[in-house]
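Q: Below: sequence and its predicted model.
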Amino acid sequence: MPERPRRIAAIDLGSNSFHMTLAELGPLGIKTYHREKRRVRLAAGLNDANQLDEAAQTRALETLSVFGQILEEFQPDDVRAVGTFTFRTATNIHSLTQQALKVLPYPIEILSGTEEARLIYQGVSHDQHLPDNTLVVDIGGGSTELIIGQTTEAKLLHSCNMGCVSLTERFFPSGEITAQAFRRASLYSAQQLESIRMRYLAKGWELAIGSSGTIKSLSQCASELGLSDGTLTPAVLQDLKARLISAGHIDNIDIPGLNEDRKPVISSGLAILIAVFDLLEVSSMNYCDSALREGLLFDQQDRLQHHDIRHLSVSQLAKRFGCDPHQAQKVAKTAQTMFDSVAASWQLNNLDYHQFLYWSCQLHEIGHHINHLSCHKHAAYIVRNSAMAGFNAEQQAILSFLLLSQRKSLKIDQSPTFDVYDSTTTLKIILLLRLAIRLNQFRQSDTLDSFEVSANRNKLTIVFHTIWKDRQELFSSDLEAEQEQFQPHGIELDYVFLG
């Protein structure tokens, strides 16, 4: 009997709608079976303090419960659920992500704006053959992503904190549609885009493509009205704007091709797109049906086939800041030896913990060229503020925290918020990193890997062979210092020098 193709699911938790795509990964690539879309308008629940209200959280949980039931029937092998603008903006989002685990038993990753943009471009570029260069615009509920790429590789990435839901709340709050509201919304949008205008114009593009709900709806309207074949131009956008202003209120909108659930936010979405056309001098734009969720599916495929772009991001960052690859590999080898010895006892079943350790070994010296004494702080800052393709917000925060904690005192008060990963396990990874760095700190020529490591639940024991005897006095004080750092957090370190 032939083996069942691997089933995968991608969940895009946007600020306006939640989407889920079910697919199978077979020898011929990805085959999509089902798409589910629910309008949640999550961004409408954000108050001035960026707190997400209970009504919005309830709407989200109801939809996630439906998704959970569908997944229970589908029985996927791999699921990625990602949150976008509202998830990265809401200060109380941890409450929602923890409640969500009760109805959707898969952790929610929170994407940075640039990572969201990269995945959107990946979805579009795998759906269509793109020339050099292509501009992709995606207007979401809370943010707008603009990308210029060459074939399948994104070159310029930008995410603006403006979307069709957030601007509706700001400029069309009562449902009234006026020329003044359009003018104010477009002016605001233009101000948000001004910082990237010259850079994007200098790069240039041959083709402009739009994705997601706003641009899909506008393209359908243009086609249904006979204004074009669905292609959007400045003239088409102005025609649609005039029709909306003439309607005067969302309750009076009667434009063929415009779905009922899109009417409340279409004016703000159009205002954003008009600003994009004006500032970036776009003459025409086509619509593509693929976007973030398709990008997620292709990213899952790459990871399952061991083409993880996160490795490239780390490698590029290490090279950019002049890390010594030989020393990094020595530290990584020591760390790998220890990890393999304790993985079973410490139940390090999530492959990402191994990756975190390896990546932090590769990057632990990126702060040296700035200031050796505070290299750990600079390393953490660089990682925290770099655009690292493939990393979600929590993964990048954990990697930054690992580098901050590689030496001197543990900065527990600067620990990230954990949703997908575990704080105690992360501390154990930090211990392995610190030990690997310490055992190679003198850049000695011999690897000194003649030691054995064992562990139980919260204890690590190292037995050093006789080759270490001459260095016992040198390293004992270092190991005692590590004991003092980790013991208050319930993690014990024990060591023995043989001979």
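A: Yep, that arrived.
Q: Going by C-alpha atoms from here, please, whenever you check contacts or count neighbours.
A: Noted.
Q: So the closest residue in space to Q483 that isn't next to it in sequence: helix, strand or coil?
A: Leaving aside its sequence neighbours, Q483 sits nearest to L493 (CA to CA, 6 or more residues apart in numbering; 5.5 Å). Following DSSP: H, G, I helix; E, B strand; the rest coil, the label given to L493 is strand.
Q: let's bring in a second one:
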Amino acid sequence: MRRPRKRASSVAVIDIGSNSVRLVVYEAMARSLTTLFNEKTLCGLGREVQTTGLLAPDAVAKALTSLRRFRALCRVMKVGRVHAIATAACRDATNGADFIARAERICGVKIEILSGPREAKLSALGVISGIHRPDGIVGDLGGGSLELIDVRGNRVRSGVTLPLGSLALQDLSHKSLKRAERIVRGELTGLAQLKSGRGRAFYAVGGTWRALARIHIIQSEYPLRVMHGYSIPAQDALDFAQRLRRLVVANMLANIEVVADARRPLLAYAALVLEYIIRVARPKTIVFSTFGVREGLLYAKLPQPERHEDGLICAAQTLNELLSRSARHAQELIEWTDRLVRVAKLRETEEDRRLRHAACLLSDIGWRVHPDHRGEETLSLITNGNFGSISHQGRAFVALSVFFRYAGLSEENQPPLIVQELVPPAMLERARVLGAAFRVAHLISAARPGVLPATHFRSNGRKLMLVFEHRLVDLVADRVGSRFRQLARLLGRSGTIVRR
């Protein structure tokens, strides 16, 4: 009898930042991290460090109380390994070492005080782990500092740390936006690390920048509430940052519920930094990343081969194993659609191919849902899934492909228009084709492994044929032929079933 696979132990990161203290528990050390628990407390440790050189006593007390809770939570959850890091406030404050010593006694683990360059590199690695082949400048805005670092694919250049964190700016400027603007202009104008950003992406990391993105999503009535991978053209982001600063000055954001009370006063400083980064670097687009230092820390600890794996495919494989009727069938479906693409001579980019493979892995995850709701439920699950290495457009494509697999292609069963609008017409048509292919494959095989490898595609002019090996001829039926002809029509072909 096969022994059940031993469950991998969980891993946690305690992140002592200049503004927040956070505990994140992940299911296991893996290429695609799955969050089990996430809690933060806005302590404001770096609130007065720039002017007094000290961590404020009330902030220290609040942080230590949170750390006691975090340690207790790790015991209750039986976390396998706990990592702890601290950033700008603790490395800059004269009483930072004393606070860290007290924190280590509470947490029971060594706390790594990140240097500026180390923090910048981990931020970059976090973006690499959560963005497929990033190309641009990573900017991690915390409460105490701003880290800037260049990334191209898996390559990371040296970074820089600047005292432009939201709390630090508020402290240095004595809460004057005019003084803060002079400070930001002086630090960023002509900065070498920003000169290479022109025409590329700027990856915005950090809680206050995420708060800006949340406001933009709501104000623009964007259909997804997914923060990771949300992107804005740089000029739009510049206009928004300037407008937001004016609203903060006019006290017109005081009651906005999507931003925590303690973060609202910092929005103007975050907007100001983003505004000058756009002016100096001239990026093409601003991309918000929820993957940062914590994820970079764990990514760096993975073996080299795992770091090179595709994060999207790893996440899709995990969901396939958890939710599909047969994990092996999904792998066979990848090979089956590979053959379809090759025989039908469909044009595909490398990105098209990885999205198709992800859709194959996710094509059966809704089987436990009531048949009337499988399409809409899987559409929501995929578009809002907690995974990285995929753009919002890619999410929509994969989700629409699986939606069409369940809901069919009739006019009566169409996905929400707001999701369709996330993809261009050609991409929407590819999702229909892939959904139609899934409908053929799952009808033939009943999602059981070993069936699809015994079916083959042939092409003769405008005729596309699906060939069944002799041992499977009893699986051929009118419904199978009807669905295959529908697929062929979408490809501009006629479709025929062949018994060999």
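A: Everything's here; your move. All values derive from a computational prediction rather than experimental measurement.
Q: so the residue nearest to Q483 of structure 1 makes contact with K459?
A: Yes. If you go by CA atoms under 8 Å, L493 of structure 1 and K459 touch, sitting 5.9 Å apart.
Q: picking up where we left off before, what's the match for the residue nearest to Q483 of structure 1 in structure 2?
A: Under the alignment (TM-score structural alignment), L493 of structure 1 pairs with no residue of structure 2.
Q: residues contacting L493 of structure 1?
A: Residues in contact with L493 of structure 1 (CA atoms under 8 Å, 6 or more residues apart in numbering) are K459, L460, T461, E482, Q483, F486, Q487.
Q: what's the closest of these to G140 of structure 1?
A: Within these, the smallest distance to G140 of structure 1 is 44.2 Å, found for F486 (CA to CA).
Q: Which helix or strand contains the closest one?
A: If you go by DSSP states H and E, F486 of structure 1 is part of helix 472-486.
Q: Now that helix: buried residues?
A: Within helix 472-486 of structure 1, the residues scored as buried using 16 or more other CA atoms under 10 Å are L479, E482, Q483, Q485, F486.
Q: And for stretch 254-262 of structure 2?
A: Quick answer for stretch 254-262 of structure 2 (16+ other CA under 10 Å): V259.
Q: now the end-to-end length of it.
A: End-to-end distance for stretch 254-262 of structure 2: 11 Å, by CA to CA, to the nearest Å.
Q: same check, this time on stretch 140-151 of structure 2
A: Rule used - CA to CA; the end-to-end distance of stretch 140-151 of structure 2 is 13 Å.
Q: What of stretch 5-24 of structure 2?
A: Start-to-end span of stretch 5-24 of structure 2 (CA to CA) is 25 Å.
Q: okay, stretch 464-479 of structure 2 sits on what stretch of structure 1?
A: Stretch 464-479 of structure 2 maps onto no residues of structure 1, going by TM-score structural alignment.
Q: about what we covered before: what helices or strands is the helix holding F486 of structure 1 leaning on?
A: Secondary-structure packing of helix 472-486 of structure 1 (3 or more CA pairs under 8 Å, 6 or more residues apart in numbering; DSSP states H and E): helix 423-438, strand 492-497.
Q: Of those, which stretch is the most buried?
A: Using mean count of other CA atoms under 10 Å, the stretch among those with the largest mean neighbour count is helix 423-438, at a mean of 21.
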